[in-house]
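[1] what would the 3D arrangement of this be:
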Amino acid sequence: MCENSDLELAVKGLPGKIAAGSGWRQFSLNVYNSSDKDVSDVYYFAGASFDKDGMELIKSRQVTLQAYNEELNTWDDLVDQEGNAVGYVGESSKIEAGYEVDIKLRLNVKASAPAGTAFTLGAGFYTGDEDCSGFADVSYKFEIVPAGTNTVGTEPQEGGKAPVPSEKPTESTVPAVTGALAETGSSSTMPMFALAGGAAVALGVGAMFVVRRRQAGSEA
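    Model (predicted):
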């Protein structure tokens, strides 16, 4: 029988305005299981679009997204078969109650990207358990500004929908995600901007977990 659980989803580390041609900017996706139930077979994704509904996908040649592969110690492009900046960034066989995962991401707004254009960057997850499934995402609106513009102190606006890859991944095509230690009772990566909490997902029986348990008094 399926039961609901809360996975808290957050993105942090990016300003609200990003200058074209300013190089790589690193940020992170954090997923924290604040419930007392385990969540199994969790797949994480990220993507960028010009519209708030996550449908008008941005080409990777304009805004390049990459995810850090913990298994190979490499940065991998997030790009689909049409050259769009969207893809899966990792998977966890199980997130136990009170555990969390952190996924390193980065983006590069190319010099050719149109200044003055707004775009939506989103990330999310879905659970692929055979008996139960669930989905949640969080997204933010950013503005591409001319090269040399000071973007310090700007913050993105929450809203919209995260672009979703058109094909579901398999364990053989998506790297396993390791976790980070944090203080007990709350996410170690409370975002620079809003947190998407209370994402109802389904639970099932998991395999070997790939995240580490939180420990009291430790730091991320």
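
[2] CA atoms for contacts and neighbours, from now on please.
    Will do.

[3] tell me who's in contact with Phe50.
    For Phe50, the contact set (CA atoms under 8 Å, 6 or more residues apart in numbering) comprises Glu56, Leu57, Ile58, Thr117, Ala118, Phe119, Thr120.

[4] name the SS class of Ile136, please.
    No Ile there; residue 136 is Ala. For Ala136, the assignment made with DSSP: H, G, I helix; E, B strand; the rest coil gives strand.

[5] what's the neighbour count on it?
    Neighbours of Ala136 under the rule other CA atoms under 10 Å: 21.

[6] state the distance from it to Leu181.
    Distance of Ala136 to Leu181, computed by CA to CA, to the nearest Å: 23 Å.

[7] return the distance of stretch 74-83 from the chain's centre.
    With CA atoms, centre = their mean, to the nearest Å as the basis, stretch 74-83 stands 15 Å off its chain's centre.

[8] what's that stretch in contact with?
    With contact meaning CA under 8 Å, 6+ apart, stretch 74-83 is reached by 46-47, 59-61, 64-69, 85-89, 165.

[9] swap the cut-off to 7 Å and go again
    Stretch 74-83 is contacted by residues Lys59, Ser60, Leu65, Gln66, Ala67, Tyr68, Asn69, Ala85, Val86, Gly87 when judged by CA atoms under 7 Å, 6 or more residues apart in numbering.

[10] my guess is the fifth one meets Asn108, correct?
    So the one you mean is Ala67. No: using CA atoms under 7 Å, Ala67 is not in contact with Asn108, being 12.0 Å away.

[11] give me the element Glu100 is part of.
    If you go by DSSP states H and E, Glu100 is part of strand 100-109.

[12] next secondary structure after that strand?
    As assigned by DSSP H and E, the chain's next helix or strand after strand 100-109 is strand 118-127.

[13] now that following strand against strand 100-109, angle please.
    Interaxial angle, strand 118-127 versus strand 100-109 (axes from the mean of the first three to the mean of the last three CA atoms, to 10 degrees): 150 degrees.

[14] sequence B follows; please return its structure for comparison with A:
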Amino acid sequence: MKIRRILATTIAAAVTTPALLLSVTPSFADDKPAAQTQNKPSVAELEKAAAAAKVAYEAAVAAEDAAMAALKVALSDTTPLAVAAKAAEAAAAEAATAKTAADQAVLDARAAVDALPETATEEEKTAAAAKLTEAESTARTAAETKAAADAKAVEAQTARDDERVAAARQLSQARKATEAALAAKTAADEALAKAKEEEGDDEDGEACVPEAKLTTIVTGLPSTVVAGTKVHFNLRVTNGTDKTMDEVLPFAYVHATDKSGLKSIDDLVHLQWSSASSSKWKTVDNEHYMDAISPLKAGAHADVKMRLTIDTSAPAGNGVTFVAGDYFNDNGTCGGSPDLEGYEFLIAAAGSKPGKVDDAKPSTTKPNTSDLKPQSGTSASPVSGSLAATGSSTATSQLALASGTAVAIGAGAVFLARRRKAGSHA
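    Got it, this is the predicted structure:
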């Protein structure tokens, strides 16, 4: 079975259980590809996963339709809260009319008192004063009534509007769930199709194999990157085997979202590379590969300089950089690192001052880098440090990052799908 099949299975699992991808759960145990092969999912199992993704998508569509219907009802004038709000508005308007009339009566009564002639009798003066007092009392009552009616109207309107806003939010969440379910279904379908294709390829050619001793390690990537800045870090590719690899292709992919974890901002993050053989900065290609290292001798490593740029307009959020590598030999054999090493980092808004921050740490199993020789022939220092998950992002944003990554990687990071044929990668 070729490595493409295995990684396709990983992607299918990730979109069904997104936390798997963020933790970069190995598709098979290090140094034990033969034993792990016994547990690889079959095409039938992938068909079940694709069927489950289809059911989930159909359920999400139904939920979105229901949410749309609920919003239409909430926006109508016939809901109990809408009827209550309308009645309260009418009562407030009636109270306002009564207050206006009462205020006018006070003005009229006061004018009558002021208009009494000097020849007015005490009885006339007393009667005019009594009318003014009564008008003022009525006006105070009208003002209190209006204030109470206005408060009830505001309360009723708020309740109605809250119901409508809640319905709108429910629809928005349902739409996002539908988009995620569609992405998961698409990725699962593609994983199944690749597995079936791979099953056919196995009959015709030599399979690529997982090689846990081909490792990729990132150093110098900050755990927090400020929007509007560029950060430089290093990608080290190490051949920990006892055989030369004729060509090694480094792989790198960056995925980012806003703080909610629901909105991808991949178009605002940019990844470039350069190396000793190519000092000019180049953008990582649309398949997330860099130029081949030819050859990479047994026990040797090669370094690739990386540069991550985040646009100033990028919001605060979360990011993850995945790295891996695959190899192709002149004799037709091929394979690659079985895991995607994920390095999580926070994105701080432009102008932020995060101060001194630690380097991002990988989330997969620590590789063995001792006793290795650099590609140049000089000695190499073993890479060490804690490789536990950083915990830099919330559970919600982690799941969203994983789900988005599963979809994006589904097309580009099933990266050992190609076999070397006649000196080219097909």
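
[15] Ala67 and Asn108 of the first structure: which is more packed in?
    Ala67 (24 against 21).

[16] now the more buried one. Nearest residue, chain neighbours left out?
    Leu105 (4.5 Å; CA to CA, 6 or more residues apart in numbering).

[17] that neighbour: how many residues sit nearby?
    Leu105 of the first structure, neighbours per other CA under 10 Å, totals 23.

[18] and what of Ile18 of the first structure?
    By other CA under 10 Å, neighbour count at Ile18 of the first structure equals 26.

[19] that one maps to what in the second structure?
    Under the alignment (TM-score structural alignment), Ile18 of the first structure maps onto Val225 of the second structure.

[20] ok, that match to Thr241 of the second structure distance?
    Applying CA to CA to Val225 of the second structure and Thr241 of the second structure gives a distance of 35 Å.

[21] what's the answer for Val284 of the second structure, then?
    27 Å.

[22] picking that back up, just name the closest of the contacts of Phe50 of the first structure to Val39 of the first structure, please.
    Thr120 (27.9 Å; CA to CA).

[23] who's in contact with the closest one?
    Ala48, Ser49, Phe50, Asp51, Lys52, Ser139, Tyr140, Lys141, Phe142.

[24] how about the contacts made by Thr154 of the first structure?
    Thr154 of the first structure neighbours (CA under 7 Å, 6+ apart): Pro15, Gly16, Lys17.

[25] then Ala196 of the first structure?
    Per CA under 7 Å, 6+ apart, neighbours of Ala196 of the first structure: Glu8, Leu9, Ala10, Val138.

[26] which of the residues you listed tops the neighbour count?
    Neighbours here mean other CA under 10 Å. Within these, the largest count is held by Leu9, at 28 neighbours.

[27] report the buried residues of stretch 276-286 of the second structure.
    By 16 or more other CA atoms under 10 Å, the buried positions in stretch 276-286 of the second structure come out as Lys282, Thr283, Val284.

[28] from Val231 of the second structure, how far off is the first one?
    Yep, that's Lys282 of the second structure we're talking about. 15 Å.

[29] what do you get for the last one?
    Distance of Val284 of the second structure to Val231 of the second structure, computed by CA to CA: 15 Å.

[30] with Pro374 of the second structure instead?
    Distance of Pro374 of the second structure to Val231 of the second structure, given as CA to CA: 24 Å.

[31] of these two, who's got more company?
    Pro374 (21 against 15).

[32] my guess is the more buried one contacts His301, does it?
    Yes: between Pro374 of the second structure and His301 there is a contact at 4.7 Å, judged by CA under 7 Å.

[33] Asp129 of the first structure: neighbour count?
    By other CA under 10 Å, 18 other residues sit near Asp129 of the first structure.

[34] ok, now which ones touch the spatially closest residue to Ser187 of the first structure that is not a sequence neighbour?
    If the residues on either side of it in the chain are set aside, Ser187 of the first structure comes closest to Tyr32, at 6.2 Å by CA to CA, 6+ apart. If you count contacts by CA under 7 Å, 6+ apart, Tyr32 of the first structure has them with Leu7, Glu8, Leu9, Tyr99, Glu100, Val101, Ser187.

[35] any idea how far the nearest residue to Leu192 of the second structure once chain neighbours are set aside is from Leu340 of the second structure?
    Spatial nearest neighbour of Leu192 of the second structure, excluding adjacent residues (CA to CA, 6+ apart): Leu46 at 5.6 Å. Counting by CA to CA, the separation of Leu46 of the second structure from Leu340 of the second structure is 21 Å.
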